[in-house]
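1. give the three-dimensional model of this entry:
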Amino acid sequence: MAAGEGNASDSALWPGASPWRSSVVFGAAALFVFFQMVLQTSPSVMREGLVVDLSLNEAGFGGLSSSFYYPYILLQIPAGILVSRFGARSVLIAGALLCTGASFLFAMSQTANAAELTRILMGLGAAPAVVCTMTLAAQWFPPRLFPILAALTEVFGMTGAALGQETLGLIVEHAGWRTAMMTSGAFSAVLLGLIVIFVRNRKTSEDGAEEHWPRPAEMARLLISPSILAPAMAGGLVAAAGVSFGWLWGVSYLQAYHGMSLSAASLSASFYFWGCLPGMLGSAWLCSRYRIPAPLLALGAVGTAALMGLILFVLSGHIVLSAAMFVLGFFNSFYALSFTMVKEKAPSRLSGVAMGLTNMLIVGIGGLIFQPLIGVLAHIRGQDVPDASTLSVTIAAPLVALAILAVAGTGKALGKTGKLSPPSGPRLGGSRATD
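-> Predicted coordinates for the structure are as follows:
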């Protein structure tokens, strides 16, 4: 639906959903996305302390950081199923409980194995954050606003990553990484209270039977559909540069090869996340207005590859690199459009599963593959910190995304892709007002 359409029917489709109440529900859930990004990126500013205290090499540090992503990635689709069955509120509460406990346990870890176990618990708790928030956005707001709300969800995450790197970097520098993680645990406990108080599920089906177990055949058909996989995969490959460099290795790279202190490198790297904010909101506005998510995602891929090349092989200087990180974040953030592309193709009753698959690929390609891959390559080459040539694998990923988008666009032009048609037989959960 184009922007501006459907205004007359919004009040009929969402009776009683006042803008204030809807915003409070969405905002409280989005704060969990904010915090889970703090947890995801926290090792980037704790590397030196973790390496010394836990006796890690660079490959071990990459493995410790990536241990968060194994449960996070694997649980994205199950998280969508659980949200369909139990509702976003219950799943969010369980996730916040796990993240709170894991943050305190990580701060008390004495061995690498213990730290990895607590990072796994963090990944378990953080896994449903994006799926739950986007599900609540679909429940509490009209469909025409979804591109903006999907972008805002990612904006909350990027803001958490930026403020997390800056704030935790200062705490680590002055009080150590254990104090930083204790502070994170306290914040998580407050966030848990806000979710319990403010977040509520909202029925959107005519008969009130919104929560159900999706049928395996429906999910299998969704998960192997090229019209779903292509944009999700392309979004993940575009995001890979940001997830691997901006979220983890960028701080260490700026310290080692540009002579920055930890706090200066953290500040410079955080400009990536600040650049994501106007990039996500601007691309979402253009998508809502002109309905061109695929060309915008392709533009993001080109910009990401170009900026990574400049940062690694051309530019130098604190101010120049900070500006380049900002522009990198601007273009790289276009990956968020893949959520809109997938939602347009997926049946609404399977929206949670589709969002889970998309987020799985967005975070998984960079976090589960590229982050540890870069660490392993650095270890093989005898580098304490990956250099520019090792990090150049981040340039290849968005170029592959361009190829996928080109093939998908060709298939669409030939009529080979399109929105998944409803399966035959009765639908579980009744007819939804938003379909």
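2. use CA for all of it now, contacts and neighbours both
-> OK.
3. show me the helices in the stretch 151-300 of the chain, by range?
-> Assigned by DSSP state H, counting those that start in this stretch, the stretch 151-300 of the chain shows helices spanning 177-198, 216-223, 226-241, 250-258, 262-290, 293-313.
4. out of those, the one nearest Tyr335 is which?
-> helix 226-241 (4.6 Å; C-alpha to C-alpha).
5. before we compare anything, build this one as well:
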Amino acid sequence: MQQLDQNKVKKLMGYRWTVWGVLVLSYVIVFFHRLAVGVVREDLVRAFDISGTTFAHLGSTYFYAYMLMQIPSGILADSLGARMTVTVGTLVAGIGSIIFGFAPTITIAFLGRLLVGLGVSVVFIAILKVQSQWFKESEFGTMSGITSFVGNLGGMFAQTPLALLAAAITWRYSFAAIGVISLGIAVLSYMIVRNEPKDMGLPSIAEIEGKAPAQGIGKPDLMKSLGTVITNWKTWPSFIMFTGFFGAYVSLTGTWGRSYMVDVYGLSKVAAANYMTAAVLGMAIGSFVIGKVSDTLRRRKLPMLVFGAIYVTCWAILVFLRGGQPPAAMMMPLMFVLGFTCPTFVLGWACAKEINPPQIAGISTSVVNTGGFLGAAILPPVMGNVFDRFGGQLLPVELYQKAFLYCFIAAVLGYLATFLVQETYCRNIYKG
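-> Alright, predicted model coming up:
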């Protein structure tokens, strides 16, 4: 084997964190927008005079755009590359956030939300693609967890800090400010990010690990690659699990959870946001821990089953204990554990990469990633319809129990799908 230049190896091992660091800043913006509208719900309803269902659809516009863009995101990551994909995407998201902040009508607000969803939709798959080029295969689960951890910091900012910021400078200026920050991150992405080490004249990770570099592969046939992924039945259990788990989580933390704490427990808006912050913090920590546990054990399916069971149990407690109103003292730890165990789905991304051809990591992870945003797009409006139909007829606790029952069902279906996940033992097992 050819002797590698150790200076170049050292440069690669350092610069990969710079590349990842810039990309993950974009992912912080992704998570902020994912959960932000739930915190300013009353402001939006008052500003545009909209119903609960319309508000839920406004929030879901982000997720519909995100969902529809996942497979195109994978194609862009595998063809155009992460650098240009994230640069353009973050630029579009920044413009969308500014439009949303200054929207004079609900129609313009929908347009701004749509642009945000389209823009941020490309970021995560691009990060997974970069991880597959700049990090070792054995590091993938851990890196996915760390990425989700840092991204969730954006979700935390979209809870109590956003509530305080909106109170200080209004929700409109808050979203405009995030838009300006996004434009700056887009510039950084173009200046710093590189798609793979060879773009800087550095050796590949495969060469560093002593593996023979792939020869003659070139750019994959994109439509054929997509067909390979979607006809592989092993792709779909992770898709279904992500649909149920993430759809339920976002319905709580991004749309109806804060209102639940206000209406059922009589908390102030800021105090209620603290409980959703606990769930987001739990997800941030859980994303790292679950990925690390999986990589350490060299197992994917077993951690999914264990952490997934705890997640479903949390939803059962929230929906059924004391008629849908667990003791107030229990709510903060319950929200944290619910968030901590939800990112069982991070292992689904690793599985997608490991049961499909390694050179199409972007497409394979994007197909699985579509599932989560399908759930996040569908569940909140379904729950909004419950509030519009039964609001005024039921007590608040009964109303929320009826709505959250859909989240519990989604979580159960997602968990059942984990039993069909193919164990990969943290290595690529694809056989064409």
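6. so what number do they get for TM-score?
-> Here the TM-score for the pair of chains, by TM-score structural alignment, normalised by the length of structure 2, is 0.87; 406 aligned residues with a C-alpha RMSD of 2.5 Å.
7. winner for burial among the helices of the stretch 151-300 of structure 1?
-> helix 226-241 (a mean of 28; mean count of other C-alpha atoms under 10 Å).
8. mind giving me JSON lines with the helices of the stretch 151-300 of structure 1 and columns for distance to Ser421 of structure 1?
-> Below are the helices of the stretch 151-300 of structure 1 laid out as JSON lines (distance: least, C-alpha to C-alpha, whole Å):
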{"stretch": "helix 177-198", "distance to Ser421 of structure 1": "36"}
{"stretch": "helix 216-223", "distance to Ser421 of structure 1": "10"}
{"stretch": "helix 226-241", "distance to Ser421 of structure 1": "12"}
{"stretch": "helix 250-258", "distance to Ser421 of structure 1": "43"}
{"stretch": "helix 262-290", "distance to Ser421 of structure 1": "23"}
{"stretch": "helix 293-313", "distance to Ser421 of structure 1": "21"}
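9. of all those helices, which lies closest to Leu377 of structure 1?
-> From the helices of the stretch 151-300 of structure 1, taking C-alpha to C-alpha, the stretch that ends up closest is helix 250-258, at 14.2 Å.
10. still on that earlier bit, which stretch among the helices of the stretch 151-300 of structure 1 comes nearest Trp140 of structure 1?
-> Taking those one by one with C-alpha to C-alpha, helix 177-198 is closest: 13.2 Å.
11. start and end residues in structure 2 for that closest one, please.
-> With TM-score structural alignment applied, helix 177-198 of structure 1 matches the range 171-192 in structure 2.
12. mean shift of the matching stretch relative to structure 1?
-> In the superposition with structure 1, the aligned residues lie an average of 1.7 Å away from stretch 171-192 of structure 2, counting by mean C-alpha distance after the TM-score superposition for structure 1.
13. ok, Leu310 of structure 1 - contacts?
-> Taking C-alpha atoms under 8 Å, 6 or more residues apart in numbering, we find Leu310 of structure 1 in contact with no residue.
14. in structure 2, what residue corresponds to it?
-> Per TM-score structural alignment, Leu310 of structure 1 is aligned with Ile317.
15. before we move on, what about Ala239 of structure 1?
-> Match for Ala239 of structure 1 (TM-score structural alignment): Phe246.
16. now that match: how far from Phe239 of structure 2?
-> 11 Å (C-alpha to C-alpha, to the nearest Å).
17. find the residues that touch each one of the two.
-> Gly372.
18. skip the chain neighbours and tell me the closest residue to Val251 of structure 1.
-> With sequence-adjacent residues excluded and distances taken as C-alpha to C-alpha, 6 or more residues apart in numbering, Val251 of structure 1 is closest to Ala265, at 5.2 Å.
19. contacting residues around the alignment partner in structure 2 of the one you found?
-> Under the alignment (TM-score structural alignment), Ala265 of structure 1 maps onto Ala272 of structure 2. By C-alpha under 8 Å, 6+ apart, Ala272 of structure 2 lies in contact with 258-259, 261-262.
20. of these, which are still contacts in structure 1?
-> Conservation of these in structure 1, assessed by both residues aligned by TM-score structural alignment, their matches' C-alpha atoms under 8 Å: retained contacts are 258-259, 261-262.
21. how much does stretch 273-282 of structure 1 stray from structure 2?
-> Averaged out, stretch 273-282 of structure 1 is 1.6 Å away (mean C-alpha distance after the TM-score superposition for structure 1).
22. contacts for that stretch, please.
-> 148, 151-152, 154-155, 158-159, 161-162, 246, 325-334, 336.
23. what's the answer for stretch 24-38 of structure 1, then?
-> Against stretch 24-38 of structure 1 from outside (C-alpha under 8 Å, 6+ apart): 92, 96, 126, 129-130, 132-133, 136-137, 140, 153-154, 156-161, 163-165, 188, 191, 194-195, 198-200.
24. in structure 2, what range does it match?
-> Residue span in structure 2 matched to stretch 24-38 of structure 1, by TM-score structural alignment: 18-32.
25. no further queries at this time; thank you.
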